[in-house]
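Enquirer: Fold the following.
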Amino acid sequence: MTGQKRHKKRKNRAVLFIMILLLICLVCAGGIFAKRFYRAYKARRNGTVPGSILATASGTVTVSDPEMEPVSDNEAEIDPEIRKKLEKAEETEIRDEEESGPVKVDLIVFAGQSNMSGWGGDASQAPALTEGAGGEFRSVSDPSKLYTITEPFGFYENTPVMNDVFMKRGTLVTSFINAYYEKTGVPVVAVSASKGGTPSTYWATDAVGEDVKTRYLNAKTWLKENGYEVRNQFLVFLQGENDVIEGISTEQYLADINVFSSKMFYCGIDKFLMIRIGATNTDPDAYSRILDVQTELCRTDPRFVLVSTMFSALSDHMIDTYHYDQEALNAVGTDAGINSAYFAETRLDPSITDYRTGQIFEPVNYEGQ
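Expert: From the prediction side, this is the model:
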């Protein structure tokens, strides 16, 4: 009897020992998971991905918020042909007749300065939107419905902080969406958030961050409340010319992009899809230092995806020193749309031609790493 008790006692001790070991393993695993989760959260919020060029970015130099501009509603200022074209934009619905349940869409914010706004474009030369490819959500002028995407895209989306004063003439957005939809089969809901003549210090301000965030969240909320399922949430960014024009340092540019992108990631944007700027029509190397930084940022930071460098090859398609014509905008929009679609479908950064160097751009970090 005594032997049985001893055996039972040893058995209980062994079971207790194993349970303690399991508990220790669970605590350690939980600690590792929590540490990784915190690092991911911190990187998403503060822009500290190891190896990223942004890991060296310091805080921004203090910048004043942009001056508030009046939002003009004077119809006399609008080109009659543009007004006529925009009046044809109707309410639209994105529906899949073959599928029941919520319709999947990709929500994409188009942000940047004058070449994103299309100051050099011509709406009459932009392509027609492919049927079913998407719609525009007008977060500012009418956040109650989807509109047919019509060029110039985002024409009425002006606020006191972000006001292009009717300078939009024709953008790359329709070309982008057509190419993206052809490759993914997923409609795009597009949101305008661009303003010409803006350096990185403008985008780093609280006022602009809140403006873009509000545009994005208005669209996201409306889509969820109206039966749509948001698959991806991207921000396409085309900006940087004014940093050279205004003599803003590379260090300041990086710090500003860090501040602006961190705000967008924190509120829900998945990725920045970067369209790299090009050149002036008089100097192919005018923007070299910003081009280098944009390329390295997308190469080293998995949250930034380089989707087009084609502007570097299109200096013959400019209407003045800084602005590309509609033919160039259509070409770059198509190129960026195809490469963005590749990322959306594979979660891998595209290997693309760098039109400035003639080399193939290969990123360091892929989504799965």
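Enquirer: For the rest of this, base every contact and every neighbour count on C-alpha atoms.
Expert: OK.
Enquirer: helix/strand/coil for residue 167?
Expert: coil (DSSP: H, G, I helix; E, B strand; the rest coil).
Enquirer: again, but for residue 159
Expert: Applying three-state DSSP: residue 159 is coil.
Enquirer: That one contacts residue 138, correct?
Expert: No - with contact defined as CA atoms under 8 Å, residue 159 does not reach residue 138; the gap is 11.9 Å.
Enquirer: More neighbours: these two, which one.
Expert: Of the pair residue 159 and residue 138, residue 138 is the one with more neighbours under other CA atoms under 10 Å, namely 22 against 18.
Enquirer: Is it correct that that one is in contact with residue 157?
Expert: Yes - here residue 138 reaches residue 157: they are 6.6 Å apart, a contact under CA under 8 Å.
Enquirer: could you pull out the helices for the stretch 1-150 of the chain?
Expert: All helices of the stretch 1-150 of the chain, identified by DSSP state H, counting those that start in this stretch, fall at 2-46, 80-86, 114-117.
Enquirer: among those, which is the most enclosed?
Expert: Stretch with highest mean neighbour count among the helices of the stretch 1-150 of the chain: helix 114-117 (a mean of 28; mean count of other CA atoms under 10 Å).
Enquirer: I'd like the structure of this one too, to check against the first:
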Amino acid sequence: MQNLTVHRPTSITEFRGLLEKERAELKKHYPQPLESKQDGVDIILFAGQSNMAGRGKAHLAPYVKEGYEFRPVSAPKKLFHLQEPFGKTEDNPTGINDENKKSGSLVSSLVNAYYDCTRRIVVGISASKGGSSILEWQPKSPYCTDILERLQRCENFLHQQNIPIKSRFLVWCQGETDGDHAMSSAEYKMRFTALQNALSEAGIEETFLIQIGNKKDEPKKYQQIIHAQRELAQEKQVVLIANAFEWMDRLDLMKDNYHYTQTGYNLCGDQAGLNLAAYILNEPTL
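Expert: This is a model prediction of the structure:
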């Protein structure tokens, strides 16, 4: 497991303070002010189920300083300034279809924290489906086929526009449905590895994991999936960049059994963006 924040904050104020301390530590490692780097972009696939798709409130998400959304389903011939609800227009009736439920996610907060610490510009692609099982993301499934097509359309567009691509990343948050179905840790790891291999073959260079949290009315329900995700990180198959969802119930940031308030998404996105930046800057994750 990566060296994420292990001290569990007892208040939102304390958590924000920890994140600001970690941001300041990162910024000690590069000269100020940072120059914006215009020599390329990082493609990030934001994929998984509803807590990646986002069930928050878009108007409470931060404004994105610098970052873009590529919309391979609804508008594949331009880039859009990234804003919430991220991916709202990207339902594909024959593939990844979130049924118009995206309402505010962690993506904006993640992109801001990442840019703030690296000045690397993100082109984000939405590829998440609420309630989806890892079984539905297997190679040659409609979801896997769709996510590969979304990536390819983005690459083709950027090449046509002569925009260099620095890196291709996956940020993954999924597993609650498999926890509800009592999937074993071993099976989850096997199924996730199959998806990851398909994406790696398509050019994804690194997988960054946002660990799932606990089911509010059954706090032990998802332990097998959480265990699997921690093992994937320990084995260095993925880079664990956020574990904040584990703390959301005690911080009163859960809106129901499965989902978080927009404040919860913002805090988790901030943690994830800082740790993604730490990885890129070759610093220990925070």
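Enquirer: before we move on, back to that, now the common contact residues for residue 138 and residue 157 of structure 1.
Expert: In terms of CA atoms under 8 Å, 6 or more residues apart in numbering, residue 138 of structure 1 and residue 157 are both contacted by the residues residue 192.
Enquirer: which one is the counterpart of residue 271 of structure 1 in structure 2 nearest to, not counting chain neighbours?
Expert: When structure 2 is aligned by TM-score structural alignment, residue 271 of structure 1 is paired with residue 206. Nearest-residue entry for residue 206 of structure 2: residue 169, 5.3 Å, with adjacent residues in sequence omitted and distances by CA to CA, 6 or more residues apart in numbering.
Enquirer: Spit out the contact partners of the one you found.
Expert: Contacts of residue 169 of structure 2 by CA under 8 Å, 6+ apart are 42, 43, 44, 45, 204, 205, 206, 207, 208.
Enquirer: in terms of contact, does the match of residue 271 of structure 1 touch residue 241 like I think?
Expert: No - if you go by CA under 8 Å, residue 206 of structure 2 and residue 241 don't touch, sitting 12.0 Å apart.
Enquirer: Those two: who's more crowded?
Expert: Taking neighbours as other CA under 10 Å, residue 206 of structure 2 and residue 241 compare with residue 241 leading, 31 against 18.
Enquirer: Cross-check the contact I'm expecting between that one and residue 278.
Expert: No - the criterion here is CA under 8 Å, and residue 241 of structure 2 misses it with residue 278 at 9.3 Å.
Enquirer: joint contacts of these two?
Expert: Shared contacts of residue 241 of structure 2 and residue 278, counting by CA under 8 Å, 6+ apart, come down to residue 285.
Enquirer: Give the helix, strand or coil label for residue 332 of structure 1.
Expert: With three-state DSSP as the basis, residue 332 of structure 1 sits in helix.
Enquirer: For the aligned partner of it in structure 2, list the residues it contacts.
Expert: By TM-score structural alignment, residue 332 of structure 1 lines up with residue 268 in structure 2. Contacts were defined as CA under 8 Å, 6+ apart; by that measure residue 268 of structure 2 touches 106, 110, 242, 243, 244, 245.
Enquirer: coming back round to it: helix, strand or coil for the equivalent of the residue nearest to residue 206 of structure 2 over in structure 1?
Expert: In structure 1, the residue paired with residue 169 of structure 2 is residue 234, using TM-score structural alignment. Here residue 234 of structure 1 is strand, with the state taken from three-state DSSP.
Enquirer: gap between residue 234 of structure 1 and residue 107 of structure 1?
Expert: As defined by CA to CA, to the nearest Å, residue 234 of structure 1 lies at a distance of 6 Å from residue 107 of structure 1.
Enquirer: Checking the counterpart of residue 307 of structure 1 in structure 2 next. Helix, strand or coil?
Expert: Aligning on TM-score structural alignment places residue 307 of structure 1 opposite residue 241 in structure 2. Secondary structure, three-state DSSP: residue 241 of structure 2 is strand.
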